[in-house]
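Enquirer: Sequence first, predicted coordinates after that:
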Amino acid sequence: MTRAPYLDADEVEVIAPNFKRRLSGVTSTIIQLVPMQRSLGLGIAVLGPGLPSSLPRIRSRDLWKLWRRLPDGRPRVWHARRNVEMLGGLVLRSLGAPLKLVFTSASQRQHKGWTRFLIRRMDHVIATSQRTAAYLTVPHSVVMHGIDTAKFSPSADPAAAKAALGLDPAQHYAGCFGRVRHQKGTDVFVDAMIALLPAHPGWSAIIAGRATAQHEGFERDLKQRVADAGLADRILFAGEHTDIERWYRVLSLFVAPQRWEGFGLTPLEAMATGVPVVATDVGAFPELVEEGVTGAIIPRGEVQAMVDAARGYMADDAVRGVAGQAALDHAQANFPLEREARQLIEIYARLTQQSRSV
């Protein structure tokens, strides 16, 4: 991977801080959005660990340069997505840095007092869905996440895509991608597949994602459950992959079984690959999946509901094909990454132009 050059602060209009090393949905958002925003002419750079070296960045030692405005007199924008990043922006501004502070919230629960304190001090707040917006008590915009529809796209040769990953080209695969843990509902997916696969010999299942240290016991229990059911060769634990788009291309059905989620990009990634989605009623999933058109929305944590919804797509090639095409059309028309990038750029422009005119 080519290392991007460090940018001079005079070139940087927007800073996207990332103060968490571990890969998360926030990190993935930054990784996808920053190159798109750069391609649209925005001078944006990241700051912090845990991000690919290919992203444009500024050094921590150059932060002192943020105390001077851009050459045309505008302030810079500090776009935070976590509490610690909001705090970092507030500290810099309290010390005299002319910054406009933006915060994106994906939370779907009442914010704690500390978070509310920080949010009230932002210049602009963005919600990633209407459900998230309902928990905000300050003026805000709604900007839903988009997806890179060039990266996440259907395979021209699904059989070859399966063979390239060492999978059986003759099998259909149902997938569940993301961290392996109780919150993500991996156990519900496993139980649903244990119930379904014996009656559908042409199908197997793939679980792609990592179990962090505290969840390794949870993963071991799931693997034992699969082995006890005699399905170890048909319910595959593929681990974590940086080329996850290749794994979407081998799927015939995607299941998002989360018990809780902030936004959740995986249904969009699947739909952009032409795969119908069965998703729980959490995060932004009900706003992403068109019920009965691109997939199905089911209650969280209910194995039987997942079995019933998935069975309909596993048992009928025609239904699945129509839903897959509808999913592809829906993702491409309504959730391209460029749309999200442009909406954010418009917000930055309004903030900084207002500041310059005051």
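Expert: Alright, I've got the coordinates.
Enquirer: rest of the way, CA atoms for contacts and neighbours
Expert: Noted.
Enquirer: longest helix anywhere in the protein?
Expert: Scanning the chain for the helix with the most residues, using DSSP state H, yields helix 337-357.
Enquirer: what about that helix, distance to the chain center?
Expert: Chain-centre distance of helix 337-357: 22 Å, with CA atoms, centre = their mean, to the nearest Å.
Enquirer: Buried residues, that helix. List them.
Expert: Using 16 or more other CA atoms under 10 Å as the test for burial, helix 337-357 gives 337, 338, 339, 340, 341, 344, 345, 348, 351, 352.
Enquirer: same for it, what does it pack against?
Expert: helix 25-39, strand 76-80 (3 or more CA pairs under 8 Å, 6 or more residues apart in numbering; DSSP states H and E).
Enquirer: Could you rerun that using 10 Å?
Expert: With contacts taken as 3 or more CA pairs under 10 Å, 6 or more residues apart in numbering; DSSP states H and E, helix 337-357 sits against helix 25-39, strand 76-80, strand 99-105, strand 124-127, strand 141-142.
Enquirer: Presented hereafter is structure B, for comparison with structure A:
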Amino acid sequence: MAYASAAGTLCRIPVIMTEHSRHYLDVRARRRWEKRFFAYGLDALVEVSPQLMEASAVKDGVSRSKIQTILNGVDIATLQQADGSGFRKEIAASENHFLIGSVGRLEHIKGPDILLDAFAAMAVSAHEARLVYTGSGSMEPHLRERAAALGLSNRVILAGARSDIPEILAALDCFVMPSRSEGLPFALLEAMAAGKPVISTSVGHIPDILKHGQNGCLVQPESPDELSKTLLSVIKDNTLRNTIAKQAPEIVQRQYAQSVMFNEYEALYDSLCR
């Protein structure tokens, strides 16, 4: 943000920044002053949820006149037409395996360690379950070592960073968002659009989207025990899975279509370039 603000000021061109989440849990005054200072050089700060907008205005002191909320949107058709059979074959997952997956950076704030602990707690009760991480990050070595220590190396797949996310989501039987902090995550919307049973921590804008037991399941952050119990419920309850699979795409279609997001960004760009 610092370099972009300076370059925009020097070149006299509009500068826009989009904040997708609180990428840090550090709330020290220095962090807030840094953001407030660099925001002076922005023409617009786009927040992807009302919660992030309030945090920027109230906690960081960014002028509300510069903040605009534009909700994320996804390509629903592509996600619903994707075929996951190739990925299941790639990781040697049979029809009997229940694939639990997460898509995102393997960093502390995303909670991949919480998901692994939850999976370990329920793995004995669900022998058919497999856990798939899609993404890369600094926690990857720790997750690999922890899975080995738990005797789960043959049931935990670290697929790395991938470009075929629609196909991977299509292959999953359940999607988990275990984050400690979020705004409005694309991966969550994509999994919902794909009709997957979704379990997520109740952070950021997510509780405004997910209604527990209807179009998804909510758990408290930093709670592997609760997540483990919810995973078992989703695995064992066909009715719950079918209810979520039906209702989740409907709310994405109504409120989080990619075309709506594109139109709002285009309108913002037009307003700043006149």
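Expert: On my side now, so go ahead. None of the values given here were measured: they were computed from a predicted structure.
Enquirer: Got a TM-score for the two of them?
Expert: TM-score for the superposed chains, counting by TM-score structural alignment, normalised by the length of the second structure: 0.85, backed by 261 aligned residues with a CA RMSD of 2.4 Å.
Enquirer: coming back round to it: most tightly surrounded among the helices and strands packed on helix 337-357 of the first structure?
Expert: Each of those was scored by mean neighbour count; the highest is strand 76-80, a mean of 26, by mean count of other CA atoms under 10 Å.
Enquirer: Next SSE downstream of that one?
Expert: helix 83-94 (DSSP states H and E).
Enquirer: other SSEs contacting that next one?
Expert: strand 14-17, strand 76-80, strand 99-105, helix 113-119.
Enquirer: again, 8 Å this time
Expert: strand 76-80, strand 99-105, helix 113-119.
Enquirer: and the angle from the first one to helix 337-357?
Expert: Looking back up the chat, that one is strand 76-80 of the first structure. Calculated by axes from the mean of the first three to the mean of the last three CA atoms, to 10 degrees, strand 76-80 of the first structure forms an angle of 130 degrees with helix 337-357.
Enquirer: For strand 76-80 of the first structure, name the packing helices and strands.
Expert: strand 14-17, helix 83-94, strand 99-105, helix 337-357.
Enquirer: which bit of the first structure covers the longest helix along the second structure?
Expert: Secondary structure of the second structure per DSSP H: the longest helix is helix 238-255. Mapped onto the first structure using TM-score structural alignment, helix 238-255 of the second structure covers residues 317-334.
Enquirer: related to what we said a few turns ago, turn the helices and strands packed on helix 83-94 of the first structure into CSV, including distance to residue 34 of the first structure.
Expert: CSV is the format used below for these (distance: least, CA to CA, whole Å):
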stretch, distance to residue 34 of the first structure
strand 76-80, 11
strand 99-105, 15
helix 113-119, 23
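Enquirer: And these: which comes nearest residue 217 of the first structure?
Expert: strand 99-105 (31.3 Å; CA to CA).
Enquirer: relative to helix 25-39, how tilted is that closest one?
Expert: 130 degrees.
Enquirer: Okay, angle between strand 99-105 of the first structure and helix 83-94 too, please.
Expert: 170 degrees.
Enquirer: Output the contacting helices and strands for strand 99-105 of the first structure.
Expert: Using 3+ CA pairs under 8 Å, 6+ apart: strand 99-105 of the first structure touches strand 76-80, helix 83-94, strand 124-127.
Enquirer: any chance of the ones you listed in TSV, plus distance to residue 254 of the first structure?
Expert: Below are these laid out as TSV (distance: least, CA to CA, whole Å):
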stretch	distance to residue 254 of the first structure
strand 76-80	31
helix 83-94	32
strand 124-127	26
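Enquirer: Nearest to residue 356 of the first structure among the ones you listed would be which one?
Expert: strand 76-80 (11.0 Å).
Enquirer: how about the nearest residue to residue 184 of the first structure, chain neighbours excluded?
Expert: Setting aside the residues directly before and after it, residue 184 of the first structure is nearest to residue 258 in space (CA to CA, 6 or more residues apart in numbering), at 4.1 Å.
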